[in-house]
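**Student:** All I have is the shape, not the residue letters:
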């Protein structure tokens, strides 16, 4: 097998394993995400996380937590595939760069290299995650899909928004999405890769598969906690902008800075942290299982 064929084969494996990780991520995290988005965008309707859960079950049943899940189930699988494949490709670039500098252990990346590898994966991911999260957020805040003006589902959303507002409407809130993805995934993957590298040094191994699955799960959980601890306020602003009116004259916020000013003036710092507890409860299991599923799939197809 030629070098190019080996590279293509490795990329295909990373894409497939990432897809598996993405599906696991959506199935485990969608209920938490629905509660988070509702608390972020509809603060007057819910007192807290428990109240949101109760009202959702009473009004919509358990299926209410999975509103808008079809799009991310398909799309997040693609997103996570892109995340991991771009991450690994960027890591290989830095390893090659280290080798050209005669570094003693080229595969030992610096924290900066780990961060930039994660950031590259986040920016690539943002091209898909922007519209996917936009439609999911819009559907999540709908109490019922049969009320006037509501979207029947993701296809109806894309058709109507594209016909009325074009591509800019689909990509509403894209700038703040890129900000979150660049910083968030830089922190996310740097945390995971640093913990994995440390454990591999302790075990004196060069094989990631030698690290126990439960440890990979714990490292993934830590990565999720790190990401959301730092980036949650940015995500809150993103949700507010994405669910704001499409019509300029009817919008609550003129832009990112205006949104920050108004949220702070109305609710103070805590206005940026509505739904934070729900997100942190979600962060551990969802990201832990995502990394464990990815690493397990890579072991099986190696």
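**Tutor:** On my side now, so go ahead. On a predicted model such as this, the values are computed, not experimentally measured, just so you know. Numbering: from 1, shown residues only.
**Student:** contacts and neighbour counts: CA atoms only from here.
**Tutor:** Will do.
**Student:** just the helices in the stretch 201-302 of the chain please.
**Tutor:** Secondary structure of the stretch 201-302 of the chain (DSSP state H, counting those that start in this stretch): helices at 213-242, 256-267, 276-301.
**Student:** okay, now the one to match up with it:
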């Protein structure tokens, strides 16, 4: 049986400002929760050099309770107000007992409002009086803030007059906080509507929203606030428009739910304003969105849409309106060996197959883009010296000229179909194996992986792909060489099927050892280089950065350069083993025999024949493939079935305390977005 913690914020004799009317108490604390809190506390705590007691300073406490890397809309300084709530002794330190009491507080279903109540309850008597509300509210505000009238009828309805009236308990206080933004909007509009004609200009509206709700809006919407005047012609903004805009902000979660569900129901994944309104009418029992609110939703969605003024918008177009860059709770991932996968099994299989197909298309585009270079590389690598064979090409440029002259433009794409067939399984296996090994070897706490494991992951990925690539490459090489052989020996052309039949199963794996010797080190070099280029050079993921297409292309291309050139000797040997030697040319028995004979007959330089062409082929091929894949995923996303809000936002249990800590700051930011940034508010 679980027992209540003796260190609960409500039960501790040193507890301050405990809500007197909180209907739902926090759940019991389990030993595993205490162990988890202890690990978090010890990770960030400092030990007193005199007394030996561990404690958290304000920066340490913020690191322990705030969601990681979530300071886009809430600054670290503002999270410091939670430190004042946890520091029950007002000593400037949070010791272990204080930390447990604060974690107990966060377990309360009303933790966000509970913390706000404690901030306003200055004398810690479990009530908020008029003077307390006014003093705390004023301390939060910047000197140039829009004035607020504390003698307004709305304030008096909740708190009475300054010299009397009634006080607010916890439950009453929560309703005051929920309605405060609406009253601030009304007063701010009246403040700017000096001639009382019912309109304010765009700059004044922008200032109001910046003070009231900039923490709830994306940067794209904030930059275009003044464009609300375009919804209703006239150039100015009415109070009705202000209220409609505020209602959209307040109901943003519901807006997103209706958008997601109506887009999922649409055959093409896109909706009009009528589709949105109809779905809202079907799913909402009593409320609905007004025509002006719907117009505002679609107005800002179209501002974020690419291209011309679209009549129908997809979920991606609504992104700039819906995404305020809060860094929301991560979607629950299926953990190794446990957890539930989202969606049905058939849905997951279909989704995997769909993106596997997109990967194949992207790989085919990359292979096609560089295939003429690959053909040139193959013919240059297979060309023997004057001693052992006829020299047809002086250099790569001469090879290109003669291929075009003798075989035409289509000669550059001889052997392409087998290559395209092999791209999909090759890319899928390579990427999947690399990701699986990296995931297994990554330290779960630090998120880092050691270099030997990075090399092993890449090497295993390259080795596993050979089962598919070797048969297809030997057919590709034979087809690529046919134009040259026909000119020299008059040999008849063969189809891919005839080549496969003549080689047989064992023949299809001729040169497999050389293929392994090329692909294992290639992938072992490429994947770590690509990962470190993205992270260390282009700073992917740092401060929420997402690489542009140009940066992604550059990272993929640069990583391929050393990998391609350093593995050229193995590629030369593989090409010689897999191509048919003409009469009078040297035959090779295996890797070692080929290596010795090439060195003896042609010199070490022959091992790097076609090296530049290989670099020119491999680097852009990987870049084109990755960029094509990202674009395909972006413009042709897998059509998701209807999802409930619970399916889209399911935080892991161990993150809930950090989520509730952030939500507590959201409540206080609704009072004033400057909260916690002024010295008075921190006292």
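**Tutor:** Sure, I can see it. Computed from a predicted structure; not experimentally measured.
**Student:** among the helices of the stretch 201-302 of structure 1, which is the most enclosed?
**Tutor:** Of all those, helix 213-242 carries the top mean neighbour count, a mean of 22, counting by mean count of other Cα atoms under 10 Å.
**Student:** Residue 237 of structure 1 versus the equivalent of residue 508 of structure 2 over in structure 1, what's the distance?
**Tutor:** Mapped onto structure 1 by TM-score structural alignment, residue 508 of structure 2 lines up with residue 170. Between residue 170 of structure 1 and residue 237 of structure 1 the computed distance is 17 Å (Cα to Cα, to the nearest Å).
**Student:** can you check residue 153 of structure 1 too?
**Tutor:** 24 Å.
**Student:** do the same with residue 38 of structure 1
**Tutor:** Residue 38 of structure 1 is 13 Å from residue 237 of structure 1, by Cα to Cα.
**Student:** and what of residue 261 of structure 1?
**Tutor:** Applying Cα to Cα to residue 261 of structure 1 and residue 237 of structure 1 gives a distance of 11 Å.
**Student:** ok, back up a step: now render the helices of the stretch 201-302 of structure 1 as JSON lines, adding distance to residue 71 of structure 1.
**Tutor:** Output for the helices of the stretch 201-302 of structure 1, formatted as JSON lines (distance: least, Cα to Cα, whole Å):
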{"stretch": "helix 213-242", "distance to residue 71 of structure 1": "16"}
{"stretch": "helix 256-267", "distance to residue 71 of structure 1": "26"}
{"stretch": "helix 276-301", "distance to residue 71 of structure 1": "18"}
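**Student:** Compare the ones you listed and report which one is nearest to residue 114 of structure 1.
**Tutor:** helix 213-242 (12.7 Å; Cα to Cα).
**Student:** In structure 2, which residues correspond to that closest one?
**Tutor:** With TM-score structural alignment as the criterion, helix 213-242 of structure 1 aligns to 549-578.
**Student:** from the middle of its chain, how far away would that stretch be?
**Tutor:** Averaged C-alpha coordinates place stretch 549-578 of structure 2 at 28 Å from its chain's average position (Cα atoms, centre = their mean, to the nearest Å).
**Student:** Once you drop chain neighbours, what's closest to the residue nearest the centre of structure 2?
**Tutor:** Centroid check for structure 2 by Cα atoms, centre = their mean gives residue 546 as the closest residue, at 7.6 Å. Of all residues not flanking residue 546 of structure 2 in the chain, residue 540 sits nearest, at 5.8 Å (Cα to Cα, 6 or more residues apart in numbering).
**Student:** these two touch, right, the one you found and residue 534?
**Tutor:** Yes. Counting by Cα atoms under 8 Å, residue 540 of structure 2 touches residue 534, with 5.4 Å between them.
**Student:** what does residue 295 of structure 1 align to in structure 2?
**Tutor:** Residue 295 of structure 1 maps onto residue 630 in structure 2, by TM-score structural alignment.
**Student:** Before I go, just wanted to say thanks for your time.
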